[in-house]
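A.B. asks: Sharing a model prediction with you, sequence too.
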Amino acid sequence: MSKVTSLLGAISEVGRDASRGGYSRPVYSTAELDLRSWFIAEAERRGLAVNTDRNGIIWAWYGPEQDDSLVTGSHLDSVPGGGAFDGPLGVAAALAAVDELRARGVEPGRNGKRSLAVTVFPEEEGSRFGIACLGSRLLTGAIDADKARNLKDAEGNSFAELSARNGLSAERLGADPEGLARIGQFIELHVEQGRGLIELDSPVAVAGSILGHGRWKFTISGQGNHAGTTLMTDRADPMVAAAQIILSAQKVAAAQSEARATVGRLQPIPGGTNVIASRVELWLDVRHPDDAVTAAVVQKIHGQAQIAAANEGCTVTLTEESLSPTTGFDQGLAAELQRLLPAAPVLDSGAGHDAGILASYLPAGMLFIRNPTGISHSPEEAVEDRDADSAAALLADVLQGLL
């Protein structure tokens, strides 16, 4: 068993989802808090100095805490019913890379070398509060602190309340220029969330760019009523309009080269089997390399949604929840990664990452590790032991070369 696989094995029962399969580890849930404790214990066992900043980001320092350090890491939270590797692979590989660097006699922070830190970012998936990469957005100031504080989960808990319950000061959430200055360069290792490396027959790739993407919320309002006593001709059923909006999203995206549009979450209110819904909320994810095309796809879907709602006697509103433009990684750092890993191809990503948020503020880069199923955000997500070993060794090579 590889060292990375062994580390992941220690958390293999944390957050298992019996109904969905896979793992459900939303930020500040019992499962995610257990994973944070696991990481802190593993970091301290390696002699790393650990602290948690005002936005809930965990920092584990190999060498003195200082500005312009080399930083690596990922996240531990998951989507509902997600796979075992999305996030935790990058964290476990970073810990294993620290072991490898120590075995090689590399001492960050000494003999002219920069310090090294391993980080864990909270709420990368946005599965609890609806905004992906919330921790890195807060760190950089990419999200307004008041907006973040007032975000609410499905149970009505605000992000400020959850943060306070977990030892943070809600008033101090937000842009942290001192913390950001600690990062001279950021490298995130992540399981690939597609078939690129399968088709390239390569175990690792260097990231080229991240597709522009965003999340929008449609609220369709109609007339709640009794399912048995209300004639079909007398209904203003928002669920029917919602169904048409979902189909419109699929058709609009399919007609536009390289576009992706997904409705993965829908909530009828009140949600009874024998009740015509009074309101339906659905969330749309749209992605495309060209940000103008992303905007045009959303606009077209919105236009068709207005027609669908009107035809059913309903109304519809559209709210943008988050938007990240297409992000290219630092060219100088990318060239260094390609020099250190000359056999690795360059691969663009359709998935968002904390490294993509940080890339707008500092030199950031990513490494993708092969996923033999090509499936992610699902229990079928996979990484082979040999590639997990390779991930840690290659990450150590990169970190050593950049120190």
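C.D. replies: Here it is on my side, so go on. Residues are numbered from 1 along each chain as shown.

A.B. asks: contacts, neighbours, all on C-alpha from now
C.D. replies: Noted.

A.B. asks: Mind jotting down where the helices sit in the stretch 101-250 of the chain?
C.D. replies: Remark: helices assigned in the stretch 101-250 of the chain by DSSP state H, counting those that start in this stretch are 134-140, 145-149, 159-165, 177-181, 196-200, 238-254.

A.B. asks: can you tell which of those is closest to Ala359?
C.D. replies: Closest approach to Ala359 among these is made by helix 134-140 (10.2 Å; CA to CA).

A.B. asks: Pull the residues that contact the closest one.
C.D. replies: 55-57, 121-124, 126, 143-145, 148, 173-177, 179-180, 354, 357-358, 361 (CA atoms under 8 Å, 6 or more residues apart in numbering).

A.B. asks: can you put the helices of the stretch 101-250 of the chain in TSV and add mean neighbour count and distance to Leu266?
C.D. replies: Supplementary listing: the helices of the stretch 101-250 of the chain in TSV, determined by neighbours: other CA atoms under 10 Å; distance: least, CA to CA, whole Å:
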stretch	mean neighbour count	distance to Leu266
helix 134-140	24	22
helix 145-149	16	22
helix 159-165	18	22
helix 177-181	14	36
helix 196-200	16	30
helix 238-254	20	9
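
A.B. asks: Let's have those in TSV, adding distance to Leu70.
C.D. replies: Converted to TSV, those look like this (distance: least, CA to CA, whole Å):
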stretch	distance to Leu70
helix 134-140	16
helix 145-149	26
helix 159-165	27
helix 177-181	11
helix 196-200	26
helix 238-254	39
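
A.B. asks: Tell me which helix or strand the closest residue in space to Gly208 that isn't next to it in sequence sits in.
C.D. replies: Distances taken as CA to CA, 6 or more residues apart in numbering place Asp348 nearest to Gly208, at 4.8 Å, with adjacent residues excluded. Secondary structure from DSSP states H and E places Asp348 in strand 346-349.

A.B. asks: Check which helices and strands whichever helix or strand comes after that strand sits against.
C.D. replies: On the C-terminal side of strand 346-349, the closest following helix or strand by DSSP H and E is helix 354-358. Contact analysis of helix 354-358 by 3 or more CA pairs under 8 Å, 6 or more residues apart in numbering; DSSP states H and E lists helix 134-140, strand 183-191, strand 364-369 as its packing neighbours.

A.B. asks: Comparison target, given below:
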Amino acid sequence: MAEPTTATGGLLAAIAGTGRDAVRGGYSRPVFSTAERDLVSWYEAELTARGLEPETDRNGIVWAWWNPAGLPLEGAVVTGSHLDSVPGGGAFDGPLGVASALRALDLLRGRGVEPARPLGLAVFPEEEGSRFGVACLGSRLLTGAVTAERALNLTDPDGNTFADVARRAGLDPAGFGRDEEALARIGVFVELHVEQGRGLVDLDAPVAVASSILGHGRWRFSVHGQGNHAGTTLLDDRRDPLLAASRVVVAVREVAAANPGTRATVGRLQPVPGGTNVIASRVDLWLDVRHPDDAVTAAVVAEISRWAVELAAGEGCTVDVREESLSPTVDFDPALARRLGATLGGVPALATGAGHDAGVLAAHVPTAMLFTRNPTGVSHSPEEFCTDDDAEAGSVALADVLADLLR
């Protein structure tokens, strides 16, 4: 890795070796894994080095406060992001926002800013949902968008419950759930994130303000058939759920293509028991659907579900469909977005198809986002990138925005 050329690049370089995935490439940093815990320790050390005291709340969110005037924390300006990743993800999705928050604090102090409101820095757990299946789980628990009972009973691919894994990480499962006190501390939330598309590449701009997040959700389709021996079972005697599941995957693409603006993806498919010489007894596949119009999202999922039932029946199988998470389309606070745009001299406004903690918080507090250019336009992949210069430009933009909001 090249030597960092900016302060933000230096922060990212310090964690560049954490969570590398030798099999998939990129980084695998699921929540509460060794890699993710190492990143949290790095973050807490960076906060401590700046004279801030990190604290982990009952939902696993790590907070710190810059409050030199000793003001009440209610109504503070808050910024931050996440440190977990998808399997084999990029280096910048999440950590860029965390590093930029630290760098922005340094810039504010260097400018001699005297905040009239406290500044909070936050890191949210399980934003990607890569381990327990529900994206933005930390912010959903904070706001009550998901119940503690449901969250604690979620399981990872190895059968570990969220409750057990959280307990091993030092958290008390009895404390999970909506936190009115923590919510009251957030007067406004600004999240910086690497762009997960090529909007800024096409506009030849390093930074943008977010306008909206597409409505999106995740559904689990469980196709049930009959497990049997691969060598002794004639083709005509099979009830193969994997064959039915493969037909559903093709139908997903066809239904999405018939509904303009829809993004529909099957990114994970898991046969049970998964033996090479075994006809599966069940296949689970996970469907991700996104569209600006929530009614279209619902209609697309309903149509795919109908096709799944029919296609499964054609192979002598059945199918169950379960919603795992659903987030409606989010339009960020327009007045706040205009204020950010004016502060930054009229930077572009971009919609995004990616979900974020800022989108969950938007239903409860004024929320905004900044995007920093990704020259590849690729995300959730080792090809995701951000130059040191653009990373620094994003940190400066975040500092400018925070300075204005802290008046």
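C.D. replies: Noted; the coordinates are in hand. Bear in mind the structure is a predicted one, so any value in this text is a computation, not a measurement.

A.B. asks: Could you get me the TM-score between them?
C.D. replies: The TM-score (TM-score structural alignment, normalised by the length of the first structure) is 0.98; 399 aligned residues with a CA RMSD of 0.7 Å.

A.B. asks: Ok, which of the helices and strands packed on helix 354-358 of the first structure comes nearest Arg102 of the first structure?
C.D. replies: Of all these, strand 183-191 comes closest under CA to CA, at 18.6 Å.

A.B. asks: residues in the second structure matched by that closest one, start to end?
C.D. replies: Taken onto the second structure by TM-score structural alignment, strand 183-191 of the first structure occupies residues 186-194 there.

A.B. asks: Distance from that stretch to the middle of the chain?
C.D. replies: 14 Å (CA atoms, centre = their mean, to the nearest Å).

A.B. asks: do the same with stretch 38-46 of the first structure
C.D. replies: That offset, for stretch 38-46 of the first structure, works out to 23 Å (CA atoms, centre = their mean).

A.B. asks: again with stretch 346-361 of the second structure
C.D. replies: 12 Å.

A.B. asks: That one maps to which residues in the first structure?
C.D. replies: Using TM-score structural alignment, stretch 346-361 of the second structure pairs with 343-358 in the first structure.

A.B. asks: Could you list the buried residues of that stretch?
C.D. replies: 344-350, 352-358 (16 or more other CA atoms under 10 Å).

A.B. asks: so the helix ranked longest in the first structure corresponds to what in the second structure?
C.D. replies: The longest helix of the first structure (DSSP state H) is helix 291-311. Under TM-score structural alignment, helix 291-311 of the first structure corresponds to residues 294-314 of the second structure.

A.B. asks: For the matching stretch, buried residues please.
C.D. replies: Quick answer for stretch 294-314 of the second structure (16+ other CA under 10 Å): 294, 296-298, 300-301, 304-305, 307-313.

A.B. asks: Check the mean deviation of it from the first structure.
C.D. replies: Following superposition, stretch 294-314 of the second structure is found to deviate from the first structure by 0.5 Å on average (mean CA distance after the TM-score superposition for the first structure).

A.B. asks: Other residues contacting that stretch?
C.D. replies: Taking CA under 8 Å, 6+ apart as the rule, stretch 294-314 of the second structure contacts 215-216, 223, 241, 244-245, 247-248, 251-252, 255-256, 259, 262, 289-291, 318-319, 321, 328-329.

A.B. asks: do that again at 7 Å, thanks
C.D. replies: 215, 244, 247-248, 251-252, 255-256, 289-291, 318-319, 328-329 (CA atoms under 7 Å, 6 or more residues apart in numbering).

A.B. asks: Could you give me the buried positions within stretch 269-288 of the second structure?
C.D. replies: For stretch 269-288 of the second structure, by 16+ other CA under 10 Å, it's 269-272, 278-288.

A.B. asks: now do stretch 217-228 of the first structure
C.D. replies: Applying 16+ other CA under 10 Å to stretch 217-228 of the first structure flags Lys217, Phe218, Thr219, Ile220, Ser221, Gly222, Gln223, Gly224, Asn225 as buried.

A.B. asks: of the residues you listed, closest to Ala391 of the first structure?
C.D. replies: Lys217 (37.1 Å).

A.B. asks: who touches the counterpart of the closest one in the second structure in this structure?
C.D. replies: Using TM-score structural alignment, the equivalent of Lys217 of the first structure in the second structure is Arg220. Neighbouring residues of Arg220 of the second structure by CA under 7 Å, 6+ apart: Asp284, Leu285, Trp286, Leu287, Val321, Arg322, Glu323, Glu324.

A.B. asks: can you check Gly26 of the second structure too?
C.D. replies: Arg20, Gly88, Gly89, Gly90, Ser381, Pro382.

A.B. asks: corresponding residue for it in the first structure?
C.D. replies: Aligned partner of Gly26 of the second structure by TM-score structural alignment: Gly22.

A.B. asks: you'd agree Gly174 of the first structure is up against Asp146?
C.D. replies: No - Gly174 of the first structure lies out of contact with Asp146 (CA atoms under 7 Å); the separation is 8.3 Å.

A.B. asks: Mind listing what's buried along stretch 106-116 of the second structure?
C.D. replies: For stretch 106-116 of the second structure, by 16+ other CA under 10 Å, it's Leu107, Leu108, Pro115.

A.B. asks: In strands, which of those residues appear?
C.D. replies: Of those, none are assigned to strands by DSSP state E.

A.B. asks: Of the residues you listed, which is the nearest to Gly394 of the second structure?
C.D. replies: Leu107 (12.0 Å).

A.B. asks: May I ask which two of the buried residues of stretch 294-314 of the second structure are separated the most?
C.D. replies: Maximum pairwise distance in those, criterion CA to CA, is 28.9 Å, between Asp294 and Ala313.

A.B. asks: give me every residue that touches Asp285 of the first structure.
C.D. replies: Asp285 of the first structure neighbours (CA under 7 Å, 6+ apart): Gly214, Arg215, Trp216, Ala261, Thr262, Val263.

A.B. asks: In a markdown table: those residues, plus neighbour count.
C.D. replies: Formatted as a markdown table, the contacts of Asp285 of the first structure follow (neighbours: other CA atoms under 10 Å):
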| residue | neighbour count |
| --- | --- |
| Gly214 | 24 |
| Arg215 | 22 |
| Trp216 | 19 |
| Ala261 | 25 |
| Thr262 | 16 |
| Val263 | 18 |
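
A.B. asks: Looking at the residues you listed, which is nearest Ala392 of the first structure?
C.D. replies: Gly214 (31.4 Å).

A.B. asks: tell me the contacts of the closest one?
C.D. replies: By CA under 7 Å, 6+ apart, the neighbours of Gly214 of the first structure are Asp285, Val286, Arg287, Ser322, Leu323, Ser324.

A.B. asks: Just among those, which is most surrounded?
C.D. replies: Arg287 (30 neighbours; other CA atoms under 10 Å).
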